[in-house]
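Participant: generate coordinates for the sequence data below:
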Amino acid sequence: MGAAVTVDACGTTRCRVALPAVPLGRVREAAARLAAQRGHWPVALLSGVHNPWGYAQRFLDAWQVLDLCESDALVDAVAVRLGPDVVLWDSELRLAGRAPARRTLGEARCWPVEPLAGIVAVIDLSGAANEVDVALHDVTSMSVDAEAAHGAQLWVRYMPATSLFVRAPTHPAHRAMARHDPLINYAGRPLWLVRGENRAGNDFVTGFDVAAPNWSPSNVDDALVREDVANR
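Facilitator: The predicted structure is shown next:
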């Protein structure tokens, strides 16, 4: 982390982090390209953008996003808050001018993590330098209006490996997401142990497989757009 580190009343740490140039540049390029293509992207298409087996791989290089999320500099900053055992479980690309996807639901209600603990790292993608502004939000106290900025951002969600990622679909977080955005299924997402040891018996097998046969990318896109509009 850079020299200037501040902590606000909600416990949010704001710092400067020097991220690897190649993946950061690719993520910035993807954010600019997607924003230029059209004004609105359904939330589900830009959720889990680090997951090479997810929807986002059709529109950007998820491996580059994963490299950024796993980078030592970013995980070092997160580990200061979470401790030595860190799991990457979600990411979300927010394009310039886009309203926060979870404003009505709230961040903590979306986390199928017990006991609830974690950090949302919000990376500012504006500018061209490798050293970027990063806000580290505690999920237990994060405001629903946090980081309602107009520039492009990458949101990365980390949990301590001392907590359990609950895959049972009956968990309240999965039920809440099913009502809020039924096309986002956290229960089947892969997890990455990016630092330390798996101390809570988390499942690091589910989600790491070749995608099952599905609609063509264009039809997926059209269907998600219709679903997103219908749910508004």
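
Participant: from now on I want contacts and neighbour counts done on CA atoms only, so please keep to that.
Facilitator: Fine.

Participant: give me the neighbour count for residue 164.
Facilitator: A total of 20 residues lie near residue 164 under the criterion other CA atoms under 10 Å.

Participant: my guess is it contacts residue 86. True?
Facilitator: No. Between residue 164 and residue 86 there is no contact under CA atoms under 8 Å: 11.6 Å.

Participant: which helix or strand contains the spatially closest residue to residue 88 that is not a sequence neighbour?
Facilitator: Computed as CA to CA, 6 or more residues apart in numbering, the closest residue to residue 88 that is not its neighbour in sequence is residue 158, at 4.6 Å. Using DSSP states H and E, residue 158 sits within strand 153-160.

Participant: residue 88 is in contact with residue 165, correct?
Facilitator: No. Using CA under 8 Å, residue 165 is not in contact with residue 88; the gap is 10.7 Å.

Participant: which residues do the two both contact?
Facilitator: Here residue 165 and residue 88 have no joint contacts, going by CA atoms under 8 Å, 6 or more residues apart in numbering.

Participant: elements contacting the longest helix along the chain?
Facilitator: If you go by DSSP state H, the chain has its longest helix at helix 21-37. Here helix 21-37 touches helix 62-70, going by 3 or more CA pairs under 8 Å, 6 or more residues apart in numbering; DSSP states H and E.

Participant: and the helix it packs on, what does it pack against?
Facilitator: For helix 62-70, the packing partners by 3+ CA pairs under 8 Å, 6+ apart are helix 21-37.

Participant: so the helix it packs on versus strand 153-160, what angle?
Facilitator: Here helix 21-37 runs at an angle of 130 degrees relative to strand 153-160 (axes from the mean of the first three to the mean of the last three CA atoms, to 10 degrees).

Participant: structure for this one too, so we can compare:
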Amino acid sequence: MLSPRWTLLFLLMLMLLTVGETLKNGHAPRWLVNLFCKRSSGLTQVPWDCTGYLHCYTQGMTTYGVWLNCPASLKFDATSQNCLRVSPSCMNMDRVAHRYCPIYSQLRFPHPGSCAMFYDCSRKMPDKRYGLKIYENECAYPTLFDPELAVCRENEMSNEISCMNPPSSRCDYKTECLSVSSQCLQDGYSPKPGTIFSSYHILCKAGKIVSNLQCKLSEEVF
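Facilitator: Sure, this is the predicted structure:
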């Protein structure tokens, strides 16, 4: 058995050899450690992120955890305790949300559809206006979801938020541009849906409403 000193050295070597994708390699936020390391030690899978694993360990009376990434293109498998090309233990994210959200209502974790989207366990109802299902939420433009802090924030020049599928434009945010195909037959300005001789109008682009607008003078109509 390795001594604690050699174990720490081994962990540090792993941190240098692996490449981060979502959570920061070599670090785990305290809330994640509290959630998954209370009843277990060793290698633990985080259900919504198979790109790595949580190494839980105890020193004295305190439990710690370190996030370690699997090599590129591999996923962590909880059964074999190894990083594999195909991980049977990786669950569909929608199933993860329905399993854990009823238990942990404050939980937030990344959504595979977009770096701007995330699962928000406090949202108990779908939002049909934007096509968001139960537990789904989206950051406001132009912010992205930071899985490390579990908050929305702007991805600064240093690109601290590692993102594989960022929205390419404002209208790639579901909550920014509504799809109204019957009104947006072509790019440009159109009357606001449901209004007649109104000062309100919309700007369409690629079949979506880009902006909701109003004439500058109240007596004007579009």
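
Participant: what TM-score do we get after superposing?
Facilitator: The TM-score (TM-score structural alignment, normalised by the length of the second structure) is 0.25; 95 aligned residues with a CA RMSD of 5.6 Å.

Participant: ok so, going back, can you pull the buried residues of the longest helix of the first structure?
Facilitator: Residues of helix 21-37 of the first structure classed as buried by neighbour count (16 or more other CA atoms under 10 Å): 23, 24, 25, 26, 27, 28, 30, 31, 32, 34, 35.

Participant: name the nearest residue to residue 70 of the first structure, ignoring sequence neighbours.
Facilitator: residue 194 (6.0 Å).

Participant: correct me if wrong: that neighbour contacts residue 67.
Facilitator: No. Assessed by CA under 8 Å, residue 194 of the first structure is found out of contact with residue 67, at 10.6 Å.

Participant: which of those two has more residues huddled nearby?
Facilitator: Taking other CA under 10 Å, residue 194 of the first structure and residue 67 do not tie; residue 194 has more neighbours (19 against 15).

Participant: what sits against the more buried one?
Facilitator: Per CA under 8 Å, 6+ apart, neighbours of residue 194 of the first structure: 70, 75, 85, 86, 87, 88.

Participant: helix or strand for it, which one?
Facilitator: strand 192-195.

Participant: now swap in residue 145 of the second structure and tell me
Facilitator: Assigned by DSSP H and E, residue 145 of the second structure falls within strand 144-146.

Participant: cool, residue 123 of the first structure as well?
Facilitator: Counting by DSSP H and E, residue 123 of the first structure is found in strand 119-124.

Participant: do the same with residue 94 of the second structure
Facilitator: helix 93-100.

Participant: moving C-terminal of that helix, what's the next helix or strand?
Facilitator: Per DSSP H and E, the first helix or strand lying C-terminal to helix 93-100 of the second structure is strand 108-110.

Participant: what helices or strands is that next one leaning on?
Facilitator: In terms of contacts (3+ CA pairs under 8 Å, 6+ apart), strand 108-110 of the second structure is packed against strand 117-120.

Participant: next, the buried residues of the very next helix or strand once past the strand it packs on.
Facilitator: Once the chain leaves strand 117-120 of the second structure, the next helix or strand it forms, by DSSP H and E, is strand 136-138. By 16+ other CA under 10 Å, the buried positions in strand 136-138 of the second structure come out as 136, 137, 138.

Participant: pick the one among the buried residues of helix 21-37 of the first structure closest to residue 6 of the first structure.
Facilitator: The closest of these to residue 6 of the first structure turns out to be residue 24 (CA to CA; 23.2 Å).

Participant: circling back to that earlier point, got the angle between the strand holding residue 158 of the first structure and helix 62-70?
Facilitator: 60 degrees.

Participant: tell me what angle strand 153-160 of the first structure forms with strand 119-124.
Facilitator: Angle of strand 153-160 of the first structure versus strand 119-124, following the same axes, to 10 degrees, is 160 degrees.

Participant: check which residues of strand 153-160 of the first structure are buried.
Facilitator: Here strand 153-160 of the first structure shows 153, 154, 155, 156, 157, 158, 159, 160 as buried, counting by 16+ other CA under 10 Å.

Participant: now render those residues as JSON lines, adding distance to residue 122 of the first structure.
Facilitator: Converted to JSON lines, these look like this (distance: CA to CA, whole Å):
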{"residue": "153", "distance to residue 122 of the first structure": "7"}
{"residue": "154", "distance to residue 122 of the first structure": "6"}
{"residue": "155", "distance to residue 122 of the first structure": "5"}
{"residue": "156", "distance to residue 122 of the first structure": "6"}
{"residue": "157", "distance to residue 122 of the first structure": "9"}
{"residue": "158", "distance to residue 122 of the first structure": "11"}
{"residue": "159", "distance to residue 122 of the first structure": "14"}
{"residue": "160", "distance to residue 122 of the first structure": "17"}
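
Participant: other SSEs contacting the longest strand along the second structure?
Facilitator: Assignment by DSSP state E gives strand 49-59 as the longest strand of the second structure. If you count contacts as 3+ CA pairs under 8 Å, 6+ apart, strand 49-59 of the second structure packs onto strand 42-46, strand 62-69, strand 75-77.

Participant: run through the neighbouring helices and strands of the longest one.
Facilitator: The criterion is 3+ CA pairs under 8 Å, 6+ apart, and the helices and strands that strand 62-69 of the second structure contacts are helix 4-17, helix 30-36, strand 49-59.

Participant: between the two ends of stretch 94-110 of the second structure, how far is it?
Facilitator: 11 Å (CA to CA, to the nearest Å).

Participant: picking up where we left off before, how about the helices and strands packed on strand 49-59 of the second structure, which one is nearest residue 153 of the second structure?
Facilitator: Closest among those, using CA to CA: strand 62-69, at 21.7 Å.
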